[in-house]
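In: Structural data only, the sequence is not supplied:
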């Protein structure tokens, strides 16, 4: 390693070749879009569970494993009063679920319209948390064995961050009989997890660009475009293959959590407070039908979380980040590295408010050119309303009585948060809501989602 980020040094060709190999695998798996990615994801998503189980079974049979598991399961209640713990927990959830990165939106756009998103939104976080809990047993059983071998308390062998994955845990595996086998299994699992994370991230970039520039969807261009995106990703990763690459990784790791939380707050504010949580709930329920259970879940549990709990928690965490922030300026990180980090944050979060301002200015100019005058409140109310193109893709579904009532609420000029709640219809009645067919593409300006026409949908339903 070099002395700091200001001394990157030469490129380490072994790391560069590994980076190149990873991007070649990503390119080959994404060359045909989600049709190929979906197949390889079965392996990269499920096989790590097999390797994790193998490591767990081996770990719990080692001497001292019980002490490691006991340390893992012993609660430290006083830590709940530490704000930093909640900040780290929020960052972990955002990263593990890929919240506010665009991956969930991009991948969900390829689902069938009648896909039960309510079921998915409940099962995925539960499976994610259970997986993390399950992985903890495999980690701490091995760490307990390592502490027992060295004759020290387990606190002295535990660490966090990259040190746990690339230093402490491999060192513990080296103490096992046949360490080569266990090390290969562990690092192959890490490779699978890393590639499995990269697939949706890269596909998100490709999907966003293809949605915005339909030229990239042409069959003669799509393959070349995907190769160029992967080549650009390889070039972006090259600085981290130098002797100072670890400092670049630390810089990114320090600053990427803040924009995710800010983007999350912007999303919840735009969708729930501007577009309206009742209107948004109706859109979701319109896709897979109405029942008493989903009605209660949306209009009691989800509404409480969307309108109050989530914005308050995000604001509290963001406030703590700002108040307790410590600059990273040191011998390894000069002032320009700090400025670079905040520039990255700005480039990530600026687009939502910027496009909102641009749309507001455009609306003001259109009214001024038309000779109409409106108050500030009327202008804000108008810009927060969905466009006429927003709605079910199938024109017949636009004639549904329930959807027409939603549109009338939207055109009435009321604030999105306070439109009238829907009248409940039982799923057993003759007026049971049929399944509609939305096709909406993600937009930076959330207040005006863009409508996808039939010829834009080569792979989506």
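Out: Arrived safely. What you see is a predicted model, and the numbers here were worked out from it, not measured in a lab.

In: CA atoms for contacts and neighbours, from now on please.
Out: Fine.

In: for the stretch 101-250 of the chain, what spans make up the helices?
Out: For the stretch 101-250 of the chain, applying DSSP state H, counting those that start in this stretch gives helices covering 103-108, 117-150, 162-163, 169-173, 179-212, 219-237, 245-255.

In: quick one: the strands in the stretch 301-450 of the chain?
Out: Using DSSP state E, counting those that start in this stretch, the strands of the stretch 301-450 of the chain run over residues 440-441, 450-451.

In: ranking those by burial, who's on top?
Out: strand 450-451 (a mean of 20; mean count of other C-alpha atoms under 10 Å).

In: Run the chain-centre distance for that one.
Out: Here the centre of strand 450-451 is set off from its chain's centre by 22 Å, with C-alpha atoms, centre = their mean, to the nearest Å.

In: With distance to residue 218 as added columns, please give the strands of the stretch 301-450 of the chain in CSV.
Out: Shown next, in CSV, are the strands of the stretch 301-450 of the chain (distance: least, C-alpha to C-alpha, whole Å):
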stretch, distance to residue 218
strand 440-441, 18
strand 450-451, 19
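
In: Any idea which of these gets closest to residue 162?
Out: Residue 162 lies closest, by C-alpha to C-alpha, to one member of the strands of the stretch 301-450 of the chain: strand 440-441, at 36.3 Å.

In: just checking, what packs against that closest one?
Out: strand 450-451 (3 or more C-alpha pairs under 8 Å, 6 or more residues apart in numbering; DSSP states H and E).

In: Identify the spatial nearest neighbour of residue 410, chain neighbours not counted.
Out: Of all residues not flanking residue 410 in the chain, residue 385 sits nearest, at 6.3 Å (C-alpha to C-alpha, 6 or more residues apart in numbering).

In: Okay, one more to line up with it:
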């Protein structure tokens, strides 16, 4: 068994057979609560940061404070989660879990690795890590960022597509065709912005098609390896001043 049944059916039955089930069962669900809250913190922060980076001044004219934006994101997330706790909520949850947990996640991870390590560049990445930690990453991490991580994520993505099976709940219920369409639509909601963003960036640049693509894939800053600052903002830092203190 996998999915929600593993967490809410199998594990509770296992804990009921252990010594002191009144202790282990609350600890298990407390762990799930902490795990869920930790994930929510990250997702809310990503949503708020995206809103502030994309249209922060316009939104702040209406909502006035960033805390209200956080509250609005949490309220919208709460409303979107209500269908999952209805009588048929498990079917909705299973459908969304099937179409968003693997293919779209690996698709986003693959292009994220490409953007950070191949477009932004390993040299710039190394300078920024050295700026934060006080030392440059070793060859193992550099090799993982440049080669092993993209290849591994790409293999998982291809394997997920090749081994795709329609969503099912339990052993008997098969989702209808319209539910499959809805599931793929939910998956595309997070994927479609990558090609749309790339197309927008290419269209707003000038020159031939190849020049536009080259400009779109060029980083907007060039870090100075000495002062760890953008070259246009390069300053002379006295040797007696610790610019970055290692942790």
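Out: Nice, thanks for sending it over. None of the values given here were measured: they were computed from a predicted structure.

In: picking that back up, give me the aligned partner of the residue nearest to residue 410 of the first structure over in the second structure.
Out: Matched by TM-score structural alignment, residue 385 of the first structure corresponds to residue 218 in the second structure.

In: and among the helices of the stretch 101-250 of the first structure, the most buried is which?
Out: helix 169-173 (a mean of 19).

In: that older thread, go ahead and confirm the residue nearest to residue 410 of the first structure touches residue 271.
Out: No - in this structure residue 385 of the first structure lies outside contact range of residue 271 using C-alpha atoms under 8 Å: 10.9 Å.

In: returning to that earlier point: so which of the strands of the stretch 301-450 of the first structure comes closest to residue 25 of the first structure?
Out: Across the strands of the stretch 301-450 of the first structure, closest to residue 25 of the first structure is strand 440-441 (C-alpha to C-alpha), at 27.8 Å.

In: and the closest one, how far from the chain's centre?
Out: Distance, stretch centre to chain centre, for strand 440-441 of the first structure: 18 Å (C-alpha atoms, centre = their mean).

In: which bit of the second structure covers it?
Out: So strand 440-441 of the first structure sits over no part of the second structure, by TM-score structural alignment.

In: Centre of the chain to stretch 130-142 of the first structure, how far?
Out: How far stretch 130-142 of the first structure lies from its chain's middle: 23 Å, per C-alpha atoms, centre = their mean.

In: quick one: that stretch aligns where in the second structure?
Out: Under TM-score structural alignment, there's no match for stretch 130-142 of the first structure.

In: neighbouring contacts of that stretch?
Out: Identification of contacts with stretch 130-142 of the first structure by C-alpha atoms under 8 Å, 6 or more residues apart in numbering yields 52-53, 55-57, 59-60, 62, 64-69, 71-72, 169, 172-173.

In: from those residues, which would you call buried?
Out: The neighbour-count test (16 or more other C-alpha atoms under 10 Å) marks 52-53, 55-56, 59-60, 62, 64-69, 72, 169, 172-173 as buried among the contacts of stretch 130-142 of the first structure.

In: So which of the residues you listed sit within strands?
Out: Among those, no residue falls in strands (DSSP state E).

In: Please identify which of the helices of the stretch 101-250 of the first structure is closest to residue 45 of the first structure.
Out: helix 179-212 (6.3 Å).

In: Taking helix 219-237 as reference, get the angle to that closest one.
Out: 130 degrees (axes from the mean of the first three to the mean of the last three C-alpha atoms, to 10 degrees).

In: roughly how far is helix 179-212 of the first structure from the heart of the chain?
Out: The answer for helix 179-212 of the first structure is 14 Å, by C-alpha atoms, centre = their mean.

In: Which of the strands of the stretch 301-450 of the first structure sits closest to residue 352 of the first structure?
Out: Closest of the strands of the stretch 301-450 of the first structure to residue 352 of the first structure is strand 450-451, at 14.6 Å (criterion: C-alpha to C-alpha).

In: What range does the closest one cover in the second structure?
Out: Mapped onto the second structure using TM-score structural alignment, strand 450-451 of the first structure covers no residues at all.

In: what do we get in the second structure for residue 88 of the first structure?
Out: Match for residue 88 of the first structure (TM-score structural alignment): no aligned residue.

In: State the span of the first structure onto which stretch 154-167 of the second structure is aligned.
Out: The aligned range for stretch 154-167 of the second structure is 315-328, by TM-score structural alignment.

In: starting at the chain centroid, how far to stretch 195-203 of the second structure?
Out: With C-alpha atoms, centre = their mean, you get 20 Å for stretch 195-203 of the second structure.

In: neighbours around the residue nearest to residue 410 of the first structure, how many?
Out: 22 (other C-alpha atoms under 10 Å).

In: Could you export the helices of the stretch 101-250 of the first structure to a markdown table, including columns for distance to residue 329 of the first structure?
Out: Formatted as a markdown table, the helices of the stretch 101-250 of the first structure follow (distance: least, C-alpha to C-alpha, whole Å):
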| stretch | distance to residue 329 of the first structure |
| --- | --- |
| helix 103-108 | 32 |
| helix 117-150 | 33 |
| helix 162-163 | 20 |
| helix 169-173 | 30 |
| helix 179-212 | 30 |
| helix 219-237 | 23 |
| helix 245-255 | 11 |
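
In: Residue 308 of the first structure is nearest to which of the ones you listed?
Out: Ranking those by proximity to residue 308 of the first structure (C-alpha to C-alpha) places helix 117-150 first, at 18.8 Å.

In: Verify the contact between the match of residue 385 of the first structure and residue 119 for me.
Out: Yes - in this structure, residue 218 of the second structure is within contact of residue 119 by C-alpha under 8 Å, at 6.8 Å.

In: Next, find the distance separating residue 122 of the second structure from residue 224 of the second structure.
Out: In this view, residue 122 of the second structure and residue 224 of the second structure are 14 Å apart by C-alpha to C-alpha, to the nearest Å.

In: do residue 177 of the second structure as well
Out: 55 Å.

In: Which of the two has more residues huddled nearby?
Out: Taking neighbours as other C-alpha under 10 Å, residue 177 of the second structure and residue 224 compare with residue 224 leading, 16 against 10.

In: Quick check, that one in contact with residue 234.
Out: Yes - applying C-alpha under 8 Å as the test, residue 224 of the second structure and residue 234 come out as touching, 7.2 Å apart.
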